[in-house]
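# Sequence first, then the predicted structure, then my questions.
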Amino acid sequence: MRAVPEEGGGQRLELAEIELPPRRPDQALIRVAYGGVCGTDLHYWLHGAAGASILRHPMTLGHEVVGTVEEAAADGSGPAAGTPVAVHPATPGDDGRTRYPAERPNLSPRCTYLGSAAHDPHTEGAFSRLAVLETRMLRPLPEGLGLREAALAEPAGVALHAVSRAGDLRGREVLVIGCGPIGSLIIAAAARAGAARITAVDLHESALERARELGAEGTLHRPDAAEIAEVQADVVFESSGSWQGTDSALRGAARGGRVLMVGLLPPGQQPVDLSIAIARELELLGCFRFNDEIDEALAALADGSLRTGPIVSHVMDLDDAREAFETARRAEDSCKVLLRF
């Protein structure tokens, strides 16, 4: 499943036969079972870019994938053939110049991600029936966790990373702006972390109904600035990826509160009233992907402590990929759309 740039700035989706790359000794052959359509996949298709990552040539999409080891790595590393696995899509990389905390490899400057155009050449994704992947990316599924359920491990890792950045949520008032797949998983993760009350904001009633099922006690449908300001949350998660959502996050935070910016904003200046952050002494924290939180996500999915019931809204075959992408872009009709390979 590839995104292909066209003349005039357009993009198209295509199913294509591609040749698998030669395998290194530390790589396994994975038969992909499910892949989640992510907002970044949609951005590459619709806009030719995800944030500052610009699609310059055809690229296989997909980083939220799970499957089974078809052939184990030749060097003996990693799981054996027949093992069901989730995939950690990141490969950290250092450029020798840029400073970043060593314990946060998600911030490394040459970090690559499956299905990402952040660097050129792009990093091919794994929306394919077979994929060659390094064994360090593979996470064997916990006992009793099926592949379909495990398909949420990668976005759940993003949510758990955001919640870990927020600090102790026990007894705290939480506000979540945007209740798509990531926002919904943040609600579930905040409830798991002991938040006293969770308020959810979205443009669609269907998303708010899902938020209530996942643990939100209060919901606001298209609120105005005054309604947002009344929330006064200790911790706010902005997961819409829009300047309007960011502005609402600042207004909905209590004085001295913390705002977690999870949604991927487009590059460039944003018309946000930052004077609010100064006057209220707000803490603004960026959240980018995750590190090892995918392991916690798999454990939480396996033991049921992370509620995910309504998040997967559609499961569609790879041959219907165009329809799956069209469905995923309609936020009022869908949440997480899975491709079945």
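That came in fine, so what should we check first?
# From now on I want contacts and neighbour counts done on CA atoms only, so please keep to that.
OK.
# Thought Glu326 was touching Asp333, still the case?
No - the criterion here is CA atoms under 8 Å, and Asp333 misses it with Glu326 at 10.4 Å.
# residues near Gln269, how many?
Gln269: 8 surrounding residues under other CA atoms under 10 Å.
# That one: helix or strand, and which one exactly?
Remark: Gln269 resides in no helix or strand, with elements defined by DSSP states H and E.
# Check Leu265 too.
For Leu265, there is no host helix or strand (DSSP H and E).
# Now for it: which residues touch it?
Leu265 sits next to Gly51, Gly241, Ser242, Trp243 when contact means CA atoms under 8 Å, 6 or more residues apart in numbering.
# Just give the number of residues close to the residue lying closest to the second one once chain neighbours are set aside.
So the one you mean is Gly241. Distance criterion CA to CA, 6 or more residues apart in numbering; nearest residue to Gly241, sequence neighbours excluded, is Gly263 at 3.7 Å. Gly263 has 23 neighbouring residues, counting by other CA under 10 Å.
# ok, now Glu17?
8.
# can you map out the strands along the stretch 201-341 of the chain?
Taking DSSP state E, counting those that start in this stretch as the test, the strands found in the stretch 201-341 of the chain are 218-221, 233-238, 253-261, 283-286, 312-317, 336-340.
# Structure two is appended below for comparative analysis:
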Amino acid sequence: MAEDNLSAVLYAVDDLRLEQVPIPKPGPKQVLVRVHTVGICGSDVHYWTHGAIGPFVVKEPMIVGHETSGVVSEVGSEVKHLKSGDRIAMEPGLPCKLCEHCKTGRYNLCPEMRFFATPPVHGTLSRYVVHDADFCFKLPDNLSFEDGALIEPLSVAIHSCRRGNVQMGHRVLVLGAGPIGVLNLLTAKAVGAGKVQPQVCIECTGAQPSIETAITTTKSGGVIVLVGLGADRVEIPIIESATREVDIRGIFRYVNCYPTAIELLSSGKLDLSGLTRAHYKLEETLEAFKRTQKADVIKVFIHC
């Protein structure tokens, strides 16, 4: 195996470096992955420009990236469902599997969650990474590595629609036209949602005016799903929500959504081919991050 493990390491605000790190060794229940494609998330850019998201602060060098696909290079001794050469999408969170939330199927709320590129946990923008095999999902032959990287943000959209209980014939309003907003729109349409006046509003910006719009435009008895994360505190027209019984629900990442996301794409029920994209090599990571800031395409990919 080559010893090249070039990685994108964030040291501080505006200090993103490319450097070699040791190739990790997989444990008994892990796999070593030769990373192929990583999508740049808004959180990656936010850590680069601000050094923190809420309580998660970059205090020491951290490899960025978490929207990842690749090829299994080596398997641990106890891994049975994957083999070397398998193409996979990597779900980036590792819960404890022991707490109440994990045992009741809501592992996304695990207080001990270790999530790629969330300080202090390293991400995946490297040639090689290790990951628990339980959170690596085989890609069908008709899905590309870019599709595999898109499974992560698509899972956010699926979880949002589930939290809003979006069903066939529901009218859905999506606020925010970034990658997550667009994927929410496509996912809602894929499960049969229609147009406004909305019974469900999926708010993807985190901005106070947009949250207020969600509350005032959602049909009485409807649901607002808060996807975007903005300021810690915002003013909202709470009486409007309370007297019209408009439920406000949060989401945090996703839970058990990767299989559904893969099925939606592989079956053709959801078509992401229309998403505008830009492509960069790992050596061009800084240029790729700057391109993401321009917001002239939906998704920027780095090919490792």
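Happy to help now that I have it. Small disclaimer: the values here were computed from a predicted structure and weren't measured.
# What's the TM-score once they're superposed?
The TM-score (TM-score structural alignment, normalised by the length of structure 2) is 0.92; 297 aligned residues with a CA RMSD of 1.8 Å.
# Give the buried subset of the contacts of Leu265 of structure 1 as a PyMOL selection command.
To isolate the buried members of those in PyMOL, using 16 or more other CA atoms under 10 Å:
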select buried, resi 51+241+242+243
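# Let me have the contacts of Leu265 of structure 1 in TSV, extended by distance to Leu107 of structure 1.
Below are the contacts of Leu265 of structure 1 laid out as TSV (distance: CA to CA, whole Å):
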residue	distance to Leu107 of structure 1
Gly51	16
Gly241	19
Ser242	22
Trp243	23
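# Touching, the residue nearest to Gly241 of structure 1 and Glu238? I think so.
Yes - using CA under 8 Å, Gly263 of structure 1 is in contact with Glu238, at 6.1 Å.
# Out of the strands of the stretch 201-341 of structure 1, indicate the one that is most buried.
Among those, strand 233-238 has the highest mean neighbour count (mean count of other CA atoms under 10 Å), at a mean of 28.
# Mean deviation, it versus structure 2?
Overlaying structure 2 shows strand 233-238 of structure 1 at a mean distance of 0.6 Å from the equivalent residues (mean CA distance after the TM-score superposition for structure 1).
# what angle do that strand and strand 253-261 make?
Angle, strand 233-238 of structure 1 to strand 253-261, by axes from the mean of the first three to the mean of the last three CA atoms, to 10 degrees: 30 degrees.
# what's the matching range in structure 2 for strand 233-238 of structure 1?
Strand 233-238 of structure 1 corresponds to residues 198-203 in structure 2, going by TM-score structural alignment.
# which residue sits closest to the aligned residue in structure 2 for Ala73 of structure 1 in space, ignoring its chain neighbours?
Aligning on TM-score structural alignment places Ala73 of structure 1 opposite Gly76 in structure 2. Once flanking residues are discounted, Gly76 of structure 2 sits nearest to Pro28: 4.1 Å by CA to CA, 6+ apart.
# From Ser144 of structure 2, how far out is the one you found?
Distance of Pro28 of structure 2 to Ser144 of structure 2, given as CA to CA, to the nearest Å: 28 Å.
# that older thread, quick check: the residue nearest to Gly76 of structure 2 vs Pro95 of structure 2, distance?
17 Å.
# neighbour count winner among the two?
Higher neighbour count among Pro28 of structure 2 and Pro95: Pro95, with 19 against 13, using other CA under 10 Å.
# residues in contact with the more buried one?
Going by CA under 8 Å, 6+ apart, Pro95 of structure 2 touches Cys102, Tyr107, Asn108, Cys110, Glu112, Met113, Arg114.
# and if we set it to 6 Å?
Going by CA atoms under 6 Å, 6 or more residues apart in numbering, Pro95 of structure 2 touches Cys110, Met113.
# what's the counterpart of it in structure 1?
Pro95 of structure 2 maps onto Pro92 in structure 1, by TM-score structural alignment.
# Nearest to Val32 of structure 1 among the strands of the stretch 201-341 of structure 1 would be which one?
The closest of these to Val32 of structure 1 is strand 336-340. By CA to CA, the value is 8.5 Å.
# what's the matching range in structure 2 for that closest one?
Under TM-score structural alignment, the match for strand 336-340 of structure 1 is residues 299-303.
# Quick one: end-to-end distance for stretch 211-225 of structure 2.
Start-to-end, stretch 211-225 of structure 2 (CA to CA) is 10 Å.
# Run through who's touching that stretch.
Contacting residues not belonging to stretch 211-225 of structure 2 are listed as 198-202, 236, 244-250 [CA under 6 Å, 6+ apart].
# Export these as a markdown table, with columns for distance to Leu175 of structure 2.
Formatted as a markdown table, these follow (distance: CA to CA, whole Å):
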| residue | distance to Leu175 of structure 2 |
| --- | --- |
| Pro198 | 11 |
| Gln199 | 14 |
| Val200 | 11 |
| Cys201 | 7 |
| Ile202 | 6 |
| Ile236 | 16 |
| Arg244 | 20 |
| Glu245 | 20 |
| Val246 | 16 |
| Asp247 | 16 |
| Ile248 | 14 |
| Arg249 | 15 |
| Gly250 | 15 |
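# Which residue numbers in structure 2 does stretch 169-179 of structure 1 align to?
Aligned using TM-score structural alignment, stretch 169-179 of structure 1 spans residues 167-177 in structure 2.
# oh, I was asking about stretch 210-224 of structure 1
Using TM-score structural alignment, stretch 210-224 of structure 1 lines up with nothing in structure 2.
# Likewise for stretch 270-288 of structure 1?
Going by TM-score structural alignment, stretch 270-288 of structure 1 sits over residues 234-252 in structure 2.
# How about residues contacting that stretch?
Stretch 234-252 of structure 2 is contacted from outside by Gln208, Glu212, Ser220, Gly221, Gly222, Val223, Ile224, Val225, Leu226, Val227, using CA under 6 Å, 6+ apart.
# just the residues you listed now: which is nearest Val38 of structure 2?
For these, the residue nearest Val38 of structure 2 by CA to CA is Val227; the value is 21.7 Å.
# burial of the closest residue to the closest one other than its chain neighbours, as a residue count?
Setting aside the residues directly before and after it, Val227 of structure 2 is nearest to Cys204 in space (CA to CA, 6+ apart), at 4.8 Å. Summarising burial for Cys204 of structure 2: neighbours were counted as other CA under 10 Å, giving 26.
# Same question for Glu293 of structure 1.
Residues near Glu293 of structure 1, counting by other CA under 10 Å, number 21.
# ok, now which ones touch it?
By CA under 6 Å, 6+ apart, Glu293 of structure 1 lies in contact with Gly157.
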